[in-house]
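> Quick one: sequence plus predicted model below, questions after.
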Amino acid sequence: MTVTQILATPATGTVEGRRRVLRRALWAAQSLIAAFLFFASAMPKFAGQADAVETFTRIGWGQWFRYVTGAVEAAGAIGLVVPRLAGFAATALIGLLAGAVLTHLLVLDAAWALFPAALAAVCAVIAWDRRAETRDLLRSVAGLLGR
């Protein structure tokens, strides 16, 4: 039995069909994560929502860090929905989310570390799936800088 026969499913019939279904599911996950990061996480930080201010007071790095974190979240959210930037944004968000996991474990409530860890795991899948686009993007930027 060939790899193509193993990967082919009755619902899609071909490897390409299955890949298309998986890609759509990944886009749905990206869209949900992007919406969460932008509207439920970054915007409250920019607006100075009381719980965001209190959280960053507890972290102890100052309120400037709340704005930086919100900016990275907003940029990552936008990048996740731009096809050429999605892999790079997911990779960058893994770093942000790893920091959130550590902050929850060491400073805030350890039980809440599971949520950013789960988001980071999904971002890792996105980054892996979009690695070709990320490689092309980095080559384009390197080409521009090399002129």
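It's in.

> From now on I want contacts and neighbour counts done on CA atoms only, so please keep to that.
OK.

> do you know how far the most centrally placed residue in the chain is from A111?
For the chain, A90 is the residue whose C-alpha lies nearest the centre (CA atoms, centre = their mean; 3.7 Å). Between A90 and A111 the computed distance is 23 Å (CA to CA, to the nearest Å).

> before we move on, what about I33?
From I33 across to A111, the span is 20 Å (CA to CA).

> Structure two is appended below for comparative analysis:
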Amino acid sequence: MPATSTRRGLGDRALRLLLATVFVVAAGMKLTASDFEVQNFARFGYASWFMYAVGFTQLLGAGLLWIRGYVAYGAIVLAALMAGGVASHLRAGDPVVMAAPALGLLVLLVGLAVNRRDELSSRRG
């Protein structure tokens, strides 16, 4: 039993590390106004301030993935962003393959939130 628990814990930490790394890098690209991000947000029809708001929210979500008791909240915040990313690509008429990375991250984040759902119920009064 402890071996399974240890493997599950390692898998959980590895997934959180992967997700946090992806979102810190993505936030950095937005907060430094990389040409790629500026062009995408303009193509989607969003104001430039929204790119910075998304970047800060990505940093917040990535940070929450490492705070005990708040992992599920971080996953939900980031999943909401990824749902918006998928919708933005589809609304812009992009091929589904361009929305695939956001969709893949969305699936991983929802799985993490479901796995950590006990954190959500423990916060209720």
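Sure, I can see it. Bear in mind that the values here come from a model prediction, so they are computed numbers and not experimental data.

> Got a TM-score for the two of them?
Once superposed, the chains reach a TM-score of 0.90 (TM-score structural alignment, normalised by the length of the second structure), with 124 aligned residues with a CA RMSD of 1.5 Å.

> who are the neighbours in contact with the residue nearest to the centre of the first structure?
By CA atoms under 8 Å, 6 or more residues apart in numbering, the residues touching A90 of the first structure are G76, G79, L80, C123, A124, I126, A127.

> how far out from the middle of the chain is stretch 72-81 of the second structure?
6 Å (CA atoms, centre = their mean, to the nearest Å).

> Hmm, I typed the wrong one, I wanted stretch 81-96 of the first structure.
Computed by CA atoms, centre = their mean, the chain-centroid distance of stretch 81-96 of the first structure equals 6 Å.

> And for stretch 71-80 of the first structure?
Counting by CA atoms, centre = their mean, stretch 71-80 of the first structure is centred 8 Å from the centre of its parent chain.

> now it: which residue numbers in the second structure?
Mapped onto the second structure using TM-score structural alignment, stretch 71-80 of the first structure spans residues 56-65.

> What of stretch 25-32 of the first structure?
The aligned range for stretch 25-32 of the first structure is 11-18, by TM-score structural alignment.

> in the matching stretch, what's buried?
When burial is assessed from 16 or more other CA atoms under 10 Å, stretch 11-18 of the second structure yields the following buried residues: L15, R16.

> Identify the residues contacting the aligned residue in the second structure for A89 of the first structure.
Structural correspondence for A89 of the first structure with respect to the second structure (TM-score structural alignment): G74. By CA under 8 Å, 6+ apart, the contact set of G74 of the second structure is L60, G61, A62, G63, L64, L65.

> can you pull the contacts of the last one?
Taking CA under 8 Å, 6+ apart as the contact definition, L65 of the second structure lies against R16, A20, V71, A72, Y73, G74, A75.

> run the last query once more with 7 Å
For L65 of the second structure, the contact set (CA atoms under 7 Å, 6 or more residues apart in numbering) comprises R16, A20, V71, G74, A75.

> Walking through the second structure, point out its helices one by one.
2-31, 35-44, 48-64, 71-91, 96-115, 117-122 (DSSP state H).

> Counting neighbours, go ahead and name the busier of I33 and A111 of the first structure.
Counted by other CA atoms under 10 Å, I33 of the first structure and A111 do not tie: I33 has more neighbours, with 18 against 10.

> measure that one to V82 of the first structure for me?
Distance, I33 of the first structure to V82 of the first structure, using CA to CA: 13 Å.

> With V72 of the first structure instead?
Distance from V72 of the first structure to V82 of the first structure, counting by CA to CA: 15 Å.

> The two: which is more packed in?
Shown here are V72 of the first structure and V82; by other CA under 10 Å, V72 has more neighbours (18 against 11).

> Show residues contacting stretch 91-98 of the first structure.
Residues outside stretch 91-98 of the first structure that contact it (CA under 7 Å, 6+ apart): G76, P116, A117, A120, C123, A124, A127.

> The fourth one: neighbouring residues, count only.
Other residues near A120 of the first structure number 23, with proximity taken as other CA under 10 Å.

> Can you tell me the residue that sits opposite it in the second structure?
Using TM-score structural alignment, the partner of A120 of the first structure in the second structure is L106.
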